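Colleague: only geometry, no sequence info:
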């Protein structure tokens, strides 16, 4: 049911570099209506981005206590293993939720947001 998400950032260049390194992706920067967005690449068939980094001043503030977004990964051990080298902090390494629900882990990104990862293996 998720249509779109926005991850608040203080420094777009730093956040872009962090997420590109952790997920081994390229994030496209878009400036519009006084804000700056870093769109994540879309892996579904629509070809439309489903989420973004966003720098929009006072209306968006990074937080460890807000909504928790889970990014899907092939094997989250890969991504969680790149977090600290990219400038983040691992809070919970890969751990099994249950045999049928796979694994999770989470970290604090370069901007101070709490972000989670999920994989089946």
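Modeller: Noted; the coordinates are in hand. Here the structure is a predicted model, which means the values were calculated and not measured.
Colleague: drop to CA atoms for contacts and neighbour counts, all remaining ones
Modeller: Fine.
Colleague: Who are the contact partners of residue 8?
Modeller: 53-56, 60-62, 111, 113 (CA atoms under 8 Å, 6 or more residues apart in numbering).
Colleague: Presented hereafter is structure B, for comparison with structure A:
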């Protein structure tokens, strides 16, 4: 198998502009507002290959505290990312901590009510 196991994710949101501001601040890179089908807007997460995702409005998906835990890379800037969570409408559920040989993570609730993990190879 070539490439990454996770190739895309749709993160459900309630307020697209608020979610774009949250993820742009936490990821330290712009999340861009895009239009797919006419009248369907989404927030495209930063990416440099085919592994990424977007913020989506409506449909069957709803923000969740109990669904799959998606890890987003903030490599080398985990403390900075965690520091801006609260100021952008999120909640730090688990502060930065080591996850064995796999690096470090923090678990946060985003501005929309989704539980996500922020990951970095270094503290």
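Modeller: Yep, it's here. Everything quoted here is computed from the prediction, not taken from an experiment.
Colleague: In TSV, list the contacts of residue 8 of structure 1 along with secondary structure, distance to residue 86 of structure 1 and neighbour count.
Modeller: Below are the contacts of residue 8 of structure 1 laid out as TSV (DSSP: H, G, I helix; E, B strand; the rest coil; distance: CA to CA, whole Å; neighbours: other CA atoms under 10 Å):
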residue	secondary structure	distance to residue 86 of structure 1	neighbour count
53	strand	16	23
54	strand	19	26
55	strand	19	24
56	coil	23	16
60	coil	22	14
61	coil	21	17
62	coil	17	18
111	coil	12	21
113	coil	14	22
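Colleague: Out of those residues, which is nearest to residue 15 of structure 1?
Modeller: Of all the contacts of residue 8 of structure 1, residue 15 of structure 1 sits closest to residue 111, with 6.6 Å by CA to CA.
Colleague: wait, the closest one sits on residue 61?
Modeller: No: the pair residue 111 of structure 1 and residue 61 does not pass the contact test of CA atoms under 8 Å, sitting 9.1 Å apart.
Colleague: sorry, back to before: now flag whichever of the contacts of residue 8 of structure 1 is closest to residue 93 of structure 1.
Modeller: The nearest one, if we look at the contacts of residue 8 of structure 1 relative to residue 93 of structure 1 and count by CA to CA, is residue 113, at 16.4 Å.
Colleague: Which of the contacts of residue 8 of structure 1 sits closest to residue 87 of structure 1?
Modeller: Closest to residue 87 of structure 1, out of all of these and judged by CA to CA, is residue 111, at 9.3 Å.
Colleague: In contact with the alignment partner in structure 1 of residue 27 of structure 2, which residues?
Modeller: Alignment note (TM-score structural alignment): residue 27 of structure 2 maps to residue 23 of structure 1. The contact partners of residue 23 of structure 1, by CA under 8 Å, 6+ apart, come to residue 79.
Colleague: try residue 117 of structure 1
Modeller: Counting by CA under 8 Å, 6+ apart, residue 117 of structure 1 makes contact with 70-73, 76, 80, 104-106.
Colleague: try 7 Å this time
Modeller: 70-73, 76, 104-106 (CA atoms under 7 Å, 6 or more residues apart in numbering).
Colleague: Just put those residues in CSV and tack on neighbour count, distance to residue 84 of structure 1 and secondary structure.
Modeller: Formatted as CSV, the contacts of residue 117 of structure 1 follow (neighbours: other CA atoms under 10 Å; distance: CA to CA, whole Å; DSSP: H, G, I helix; E, B strand; the rest coil):
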residue, neighbour count, distance to residue 84 of structure 1, secondary structure
70, 15, 18, strand
71, 14, 17, strand
72, 13, 19, strand
73, 17, 17, coil
76, 24, 14, helix
104, 26, 17, strand
105, 22, 13, strand
106, 24, 12, strand
